[in-house]
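K.L.:
quick one, fold the following:
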Amino acid sequence: MEKRTDRPDQPLNERRQYYDAENRPVGRDNRGEGRRENRGDRDNAKPRYQQRPAADRSIDMLFGLRPILEALHAGRTLDKIFLLRGTKNSVTQEINELARERTIPISLVPIEKLNDLTRKNHQGAVAFVSPIDYAPLDSILAGLFEEGKTPLLLILDRITDVRNFGSIARNAECMGANAIVVPSRGAAQINGDALKTSAGALNLIPVCRESNLKDTITFLQQSGVQIVACTEKAEASLEAESVDLTGPVAVLMGSEEDGISPEYLKLADYKVRIPMAGQISSLNVSVASGIMLFEVLRQRLRKA
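P.N.:
Have a look, this model is predicted:
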């Protein structure tokens, strides 16, 4: 069969013509504008969120006043409780009382905060379940002395980064620390990320949650434990061995933002700084804690 030769030749660079919703010709680069304009009304009708609620972590969270109250009565360890601001009834009162007894922090928040925490029907109450059980500091200290051991504790003042906390826990367990002390407010939440970063150390080393670090420091001092604060503002340098770390010691580390609180620094028995030779004058708190705990271990091993 012969091919038709009377068909007009088409230019190789011919472009397809596009049309918008009103059947008007548009350029190739603008062909989506009509569709976007038509969607505009629908989009404006939908609520806009600057930040979508995070995916639910049902295993780590409880929802509703009754479930949270039952969890408290059952002795479950809760990391933090969020209650809708302005809610006052017998259930919320009982939750507040039980949480205060167990040093569980409670935050009264607006409805937007609860909606950011979960997409579920929270009914004005959300609680984070801790993956670990907190230990009483006085029992741990008494047990160490009864066993003839020399206490080595790590006090963390407002360490808020979860991964920093996990790394610090790993350092503490590797260097032989007996417990980590954290405040009930302003501390990193112990969750799956913290457990993962700690490489399982948080399942081994006790964590003590205290409502008042000032009273805790005083209690430790009265129990014969010296408080050694690690701060770049100290005159004594760690390598000079001006502080004997072979006895009962609690190493105090400050927050990532502004270091140790001034009121705790005043209470410390000793203040030391880590020597540095570089141009950057500060260390990550997890690294600094590892150096401090290693120096304690080094002095004790040498003495032994």
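K.L.:
all contacts plus neighbour counts: C-alpha atoms, from now on.
P.N.:
Will do.
K.L.:
now do the contacts for residue 81.
P.N.:
Residues in contact with residue 81 (Cα atoms under 8 Å, 6 or more residues apart in numbering) are 104, 105, 106, 107, 125, 126, 127, 128.
K.L.:
also this sequence, please, to line up against the first:
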Amino acid sequence: MVFYTFDPMEKETTIFGIRAIIEAIKSGENIDKIFLQKGLKGDLFTELEQLIRQERLNASYVPFEKLNRLSKKNHQGAVAQIAPISFYDIEDLVLNVIESGKTPLFLLLDQLSDVRNFGAIIRTAECTGVSGIIIQKKGGAPVNGDTVKTSAGAIFKIPICKVDHIKDAVFHMQASGIKVIAATEKTDNTIYDVSFNEPCAIIMGSEGKGINPSVLKVADEKAKLPILGEIESLNVSVACGAFLYEAVRQRRL
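P.N.:
Okay, the predicted model is just below:
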């Protein structure tokens, strides 16, 4: 039996207990992230770790105190969160968007870590007609109740895909005739120097490190926002909004 708690206001399910999580994984539950107690040992715990690696699930090792905050139940050193949405297959999504006749506009998020930024970006993406959002399976912000709240429910209205690595998404976009534009300060081009009128995908990087250099290297074009003040950078959700609305502006001309 799988033991879990459900908060209908947050649309988030939390599974607690090592055996319960093992059963949930084997039954195909849409698990978004697993939190494991640092330093925990035992045969059952080892089995869970092996299953996580086998299924390439997103897991973090955390102190016992954090697990207590995640679940008030007897979690046995393991807590898992089930995503409130079903994820799309990137190949199916891209093909469906192309066949729809609309000019594709995708958003690739390279290990964005702050769930509030993530939710805010989802909300803006839905408002600007983004075709879909692609995130990495590991290392990014979880898709949980906080994401639902900060997205103002937009998370249920826009397709989201998970890939092993953002580079996989970049290569698939390029193979599908979609130009990939990286949002980075490491360029002389501003958003007003690039065209968003053709099928394109915009990459936004993480809050601290920006876009991974290996991902940046394979982008078709790079663009930045003009900064007129003394602060060198903008919050990633604000920057993303500026990029998306420039795409909207160009496409309405």
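K.L.:
quick TM-score on the pair, please.
P.N.:
Once superposed, chain against chain, the TM-score is 0.86 (TM-score structural alignment, normalised by the length of the second structure); 242 aligned residues with a Cα RMSD of 2.3 Å.
K.L.:
residue in the second structure matching residue 192 of the first structure?
P.N.:
Using TM-score structural alignment, the equivalent of residue 192 of the first structure in the second structure is residue 145.
K.L.:
quick one: that match from residue 137 of the second structure, how far?
P.N.:
Relative to residue 137 of the second structure, residue 145 of the second structure is positioned 18 Å away (Cα to Cα, to the nearest Å).
K.L.:
before we move on, the earlier item: take the contacts of residue 81 of the first structure and keep only those in strands.
P.N.:
Among the contacts of residue 81 of the first structure, the members found in strands (DSSP state E) are 106, 107, 125, 126, 127, 128.
K.L.:
how far away is the fifth one from residue 101 of the first structure?
P.N.:
Counting by Cα to Cα, the gap between residue 127 of the first structure and residue 101 of the first structure amounts to 16 Å.
K.L.:
mind checking which of those two has more residues around it?
P.N.:
Neighbour count, other Cα atoms under 10 Å: between residue 127 of the first structure and residue 101, residue 127 has more, with 23 against 8.
K.L.:
what residue of the second structure takes the place of the more buried one?
P.N.:
Alignment of residue 127 of the first structure against the second structure is given by TM-score structural alignment, with residue 80 as its counterpart.
K.L.:
that match touches residue 35, doesn't it?
P.N.:
Yes. If you go by Cα atoms under 8 Å, residue 80 of the second structure and residue 35 touch, sitting 6.1 Å apart.
K.L.:
can you give me the strands for the first structure?
P.N.:
With DSSP E as the criterion, the first structure has strands at 18-19, 25-26, 61-63, 78-84, 106-109, 125-129, 152-156, 179-183, 207-210, 226-230, 236-237, 249-253, 270-273.
K.L.:
what range in the second structure does the first one sit on?
P.N.:
Just to be clear, that refers to strand 18-19 of the first structure. Under the alignment (TM-score structural alignment), strand 18-19 of the first structure falls on nothing in the second structure.
K.L.:
just checking, what packs against that strand?
P.N.:
Packing partners of strand 18-19 of the first structure (3 or more Cα pairs under 8 Å, 6 or more residues apart in numbering; DSSP states H and E): strand 25-26.
K.L.:
over to the second one?
P.N.:
The contact analysis (3+ Cα pairs under 8 Å, 6+ apart) places strand 25-26 of the first structure against strand 18-19.
K.L.:
chain center to the strand it packs on, what's the gap?
P.N.:
Relative to its parent chain, strand 18-19 of the first structure has a centroid offset of 53 Å by Cα atoms, centre = their mean, to the nearest Å.
K.L.:
likewise for stretch 157-165 of the second structure?
P.N.:
That offset, for stretch 157-165 of the second structure, works out to 7 Å (Cα atoms, centre = their mean).
K.L.:
likewise for stretch 171-188 of the second structure?
P.N.:
Remark: stretch 171-188 of the second structure is offset 17 Å from the chain centroid, using Cα atoms, centre = their mean.
K.L.:
adding distance to residue 279 of the first structure, write the strands of the first structure out as a markdown table.
P.N.:
Output for the strands of the first structure, formatted as a markdown table (distance: least, Cα to Cα, whole Å):
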| stretch | distance to residue 279 of the first structure |
| --- | --- |
| strand 18-19 | 61 |
| strand 25-26 | 59 |
| strand 61-63 | 44 |
| strand 78-84 | 39 |
| strand 106-109 | 41 |
| strand 125-129 | 41 |
| strand 152-156 | 26 |
| strand 179-183 | 31 |
| strand 207-210 | 35 |
| strand 226-230 | 19 |
| strand 236-237 | 17 |
| strand 249-253 | 22 |
| strand 270-273 | 16 |
